[in-house]
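# have a look; sequence and predicted model below, questions after that.
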Amino acid sequence: MASHRRPKQPNRARVSFLTAAAAAAVALSSQAAVAAPAKPGKDEVKAKVDALYEEAEKATEKFNGAKEQQEKLEKQIGQLQDQVARGQGELNELRNTLGSMASAQYRTGGIDPSLALFLSSDPEDYLDQAAALDQLSGQQVEAVQKIQAKQRTLAQQRQEAAGKLKDLDATRKELGDKKQTIQGKLAEAQKLLNTLTAQERAQLKDEDTRASRDDSARANLGSVKASGRAGAALAAAKTKLGSAYISGHEGPNSFDCSGLTQWAYKQAGVGITRTTWTQAKEGTRIPISQLQPGDLVFFYSDLHHVGLYAGNGMTLHASNPRGGVKYEKISYMEPQFGVRI
């Protein structure tokens, strides 16, 4: 026989506990929903990555400047060290000459006391005593004065070399700091790209490829033809379309922005400096409206990016690690002015 007994009703304490537990579960679910932000979409990731690439490029140009300064200091230090070595040899010869004079004087009647004092004490201290020079012969005075001048020159050169070495240490530290900044920005950008699915990454690549193809076609429609060394530089840069963008590289197979422009003009037989900021000071500055193919074009208010004007409102530049060397509308960036080399 089936039982018709009514189920036992839960007491008030049990109801309160279950209600509180359910409320807590709902609250935790709500918090979890708030704490888990939506995954950024392809376009948002692209915008963030491009911003990181731009920050990395700013650091790259500072790195290039520090590297150029390091090479300059190393060259100057080498020249100073060579000068010091040669000067020390000349000083030794002068002292030998004076010693020969003293020996000859001794053989002919005894060495002059002042000359003996000069030879046996610190010359640099003794030479400052002008009264001692009055007791030497004219030839000996000339020899002593040459030694004095050489010693002072050597002291100045050694001091200058020491200062350059100190500057070099600071420059090397700056290089290390800038390199670390660049690597950090690029690593952050790659981390963002890795959040995309394989399909999203493929779509992003297809979009970049189509844009680059359209920009290339638009650049080839330019009616003004390049000529002279600007034309030769642009022609050289065109041979590097599709090359990789790598911070600090200046060719021949990979470039950063100022590395490409420097390399291109070198192929045209023209030497220009390494960074965007120094390249902006070379040649003749011209407004954007007067650009001709092969002119340098500088972008953004701090001038951290440069390309070659390719005609028809286009630039040929080393863009970023995703785009490499390609054509692009100058209006996509923030063109400031051009420079005609």
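Yes, it's here.
# going forward, measure contacts and count neighbours with C-alpha atoms only.
Fine.
# run a quick neighbour tally on Lys191.
The local packing of Lys191 (other CA atoms under 10 Å) involves 12 other residues.
# from Ser319, how far off is it?
Using CA to CA, to the nearest Å, one obtains 20 Å as the distance from Lys191 to Ser319.
# now do Phe299
Distance, Phe299 to Ser319, by CA to CA: 12 Å.
# the two - which one has more neighbours?
Ser319 (24 against 19).
# spit out the contact partners of that one.
Ser319 sits next to Tyr245, Asp256, Cys257, Val325, Lys326 when contact means CA atoms under 8 Å, 6 or more residues apart in numbering.
# so which of those are in helices?
Within the contacts of Ser319, residues falling in helices by DSSP state H are Cys257.
# who wins on neighbours among the contacts of Ser319?
Counting by other CA under 10 Å, Cys257 has the largest number of neighbours within the contacts of Ser319, with 31 neighbours.
# for the nearest residue to Ala318 once chain neighbours are set aside, give me its contacts.
Nearest residue to Ala318, sequence neighbours excluded (CA to CA, 6 or more residues apart in numbering): Val325, at 4.1 Å. Val325 sits next to Lys240, Leu241, Gly242, Ser243, Ala244, Tyr245, Phe255, Leu316, His317, Ala318, Ser319 when contact means CA under 8 Å, 6+ apart.
# contacting residues around the fourth one?
Going by CA under 8 Å, 6+ apart, Ser243 touches Asn253, Ser254, Phe255, Gly324, Val325.
# take the residues you listed and lay them out in CSV including distance to Thr171.
Below are the contacts of Ser243 laid out as CSV (distance: CA to CA, whole Å):
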residue, distance to Thr171
Asn253, 27
Ser254, 25
Phe255, 22
Gly324, 29
Val325, 29
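# buried among the residues you listed? Make that a PyMOL selection.
Applying 16 or more other CA atoms under 10 Å to the contacts of Ser243 leaves a buried subset, and the PyMOL line that selects it is:
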select buried, resi 254+255+324+325
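# take this one as well and set it beside the first:
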Amino acid sequence: MAAHRRPKQRNLGGTAARTALTVALAGAATGTLFEGAGHADPGSTPERLKAKADTLYREAEEATERYNGAKEAAAEARTALDGLRDEAARRTARLNAARDALGSIATAQYRAGGIDPAVQLALSSDPDAYLAGAEYAERAGSRQVATLAGIREENRELAQLRAEADGRLAELTARQDELARHRKAVREKLAAAQSVLARMAPAEQVAYASGDSTPPGRADRDDAPGGAVVADAPNPRAAQAIAYAYGALGKPYVWGATGPSAYDCSGLTQAAWRSAGVSLPRTTYTQIDSGHRVPRSQLAPGDLVFFYSGVSHVGLYIGNGQMIHAPRPGAPVRVAPIDEMPFAGATRVA
């Protein structure tokens, strides 16, 4: 089925353009794109400054993907820890109930003329000592034996759960430390990129923000950028993912964002495929393994396309050598050629 008609493009201009740019930059780092405007560095050419900013933004994106991974792992560790604590609470309640039952037996025996030595040992802090002694087991009734066996098993499982919870707590702490490191790295790289941009002349800053490819703007599904016809999607799910990505055009890049008002690169592809009922992992380096690899010569609309040797960037292929992606802070979601970055691989998820 055809995924798209020829998309019409509506460029942002005037107040709308200024508003979109301001929103995009707000998510990038503290300060604005035009900090230091009018103070271009006479010792650096625009090409060198652009290359330096590109490098810093790419490094920031690599740190962002590591941040995303650490954040996901921390959330998983927190969920697991909460589950273990809940289970430990349930088992503690059962253990207390079993001990209360033994207490009732002891009370009854006392009223009848004394407490059975076996029960006395059972109520001690070491019920295993009772069960280890065959002579005591023989003196206990079947009910006591079953109750004591249950207590021993609950004690064993409770100790195991507490040990697992301690391990998960240590893992969570480590993940939170890792998260803080990656957050700091992202912010430092973004701040450095902003510093480089501040050395550009105002016109160069505007040109860099708009990018060299299709100008940012919201397109519908009637016209493709540059007048190219978007290829048919191979199936309804791919068509839905592409439609979602088109709906995100013009929205700002914000590191760590997964929509619906802003995205980073893997957040956009995850959200697009989620709209089609397909669950993707959070990061570029896990998304590349979420389906089966396809060679560049066999790309189809809806495929995930990855870039750079560290697989630090991803876009959604829409056909004819084009993709929709969230480029970097200051550059909203847009259509771009896949040739503008070093190609690292592609994955088909449906």
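It's in. Here the structure is a predicted model, which means the values were calculated and not measured.
# adding distance to Leu80 of the first structure, write the contacts of Ser319 of the first structure out as a markdown table.
Formatted as a markdown table, these follow (distance: CA to CA, whole Å):
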| residue | distance to Leu80 of the first structure |
| --- | --- |
| Tyr245 | 37 |
| Asp256 | 33 |
| Cys257 | 34 |
| Val325 | 41 |
| Lys326 | 44 |
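# so which of the contacts of Val325 of the first structure is the closest to Lys42 of the first structure?
Looking at the contacts of Val325 of the first structure and their distance to Lys42 of the first structure, the nearest is Ser319, at 19.6 Å (CA to CA).
# so what does that closest one match up with in the second structure?
Alignment of Ser319 of the first structure against the second structure is given by TM-score structural alignment, with Pro327 as its counterpart.
# separation between its match and Ala193 of the second structure?
Per CA to CA, Pro327 of the second structure is found 14 Å from Ala193 of the second structure.
# show me what Val145 of the second structure aligns to in the first structure.
In the first structure, the residue matched to Val145 of the second structure (TM-score structural alignment) is Val141.
# quick one, strands of the second structure?
Applying DSSP state E to the second structure gives strands spanning 9-11, 217-219, 292-293, 304-307, 313-319, 322-325, 334-337, 343-348.
# nearest to Ile115 of the second structure, of the ones you listed?
Ile115 of the second structure sits nearest to strand 292-293 of all the strands of the second structure, at 69.0 Å, using CA to CA.
# now do that closest one: which elements does it pack against?
If you count contacts as 3 or more CA pairs under 8 Å, 6 or more residues apart in numbering; DSSP states H and E, strand 292-293 of the second structure packs onto strand 343-348.
# quick one: the strand it packs on aligns where in the first structure?
Counting by TM-score structural alignment, strand 343-348 of the second structure falls onto residues 335-340 of the first structure.
# other residues contacting that stretch?
Stretch 335-340 of the first structure is contacted by residues 230, 280, 282-288, 291, 295-301, 303 when judged by CA under 8 Å, 6+ apart.
# what's the nearest residue to Gly315 of the second structure if we skip its chain neighbours?
Distances taken as CA to CA, 6+ apart put His325 closest to Gly315 of the second structure, at 4.5 Å, once the chain neighbours are dropped.
# repeat for Ser261 of the second structure
Distances taken as CA to CA, 6+ apart place Lys251 nearest to Ser261 of the second structure, at 6.4 Å, with adjacent residues excluded.
# what's the answer for Gly291 of the second structure, then?
In this structure, Gly291 of the second structure finds its nearest non-sequential neighbour in Val349, 4.3 Å apart by CA to CA, 6+ apart.
# who touches that neighbour in this structure?
Val349 of the second structure is in contact with Ser290, Gly291, His292, Asp303, Leu304, counting by CA under 8 Å, 6+ apart.
# ok, the residue nearest to Gly315 of the second structure - how many residues close by?
His325 of the second structure: 31 surrounding residues under other CA under 10 Å.
# that one touches Gly267, doesn't it?
No. Look at His325 of the second structure against Gly267 with CA atoms under 8 Å: they stay out of range, at 9.9 Å.
# show me which helix runs longest in the first structure.
Per DSSP H, the first structure has its longest helix at helix 42-107.
# name the residue closest to the centre of the second structure, please.
In the second structure, the centroid-proximal residue (CA atoms, centre = their mean) is Arg282; its distance is 3.7 Å.
# pretty sure Ala77 of the second structure sits against Leu172.
Yes. Between Ala77 of the second structure and Leu172 there is a contact under CA under 8 Å: 5.5 Å.
# so how far is Ala80 of the second structure from Arg168 of the second structure?
Distance of Arg168 of the second structure to Ala80 of the second structure, computed by CA to CA: 7 Å.
# neighbour-wise, which of these two wins?
Neighbours were counted for Arg168 of the second structure and for Ala80 using other CA under 10 Å; Arg168 has more, 21 against 17.
# quick check: the aligned residue for the more buried one in the first structure?
Alignment note (TM-score structural alignment): Arg168 of the second structure maps to Lys164 of the first structure.
# these two touch, right, its match and Leu73?
Yes. If you go by CA under 8 Å, Lys164 of the first structure and Leu73 touch, sitting 6.4 Å apart.
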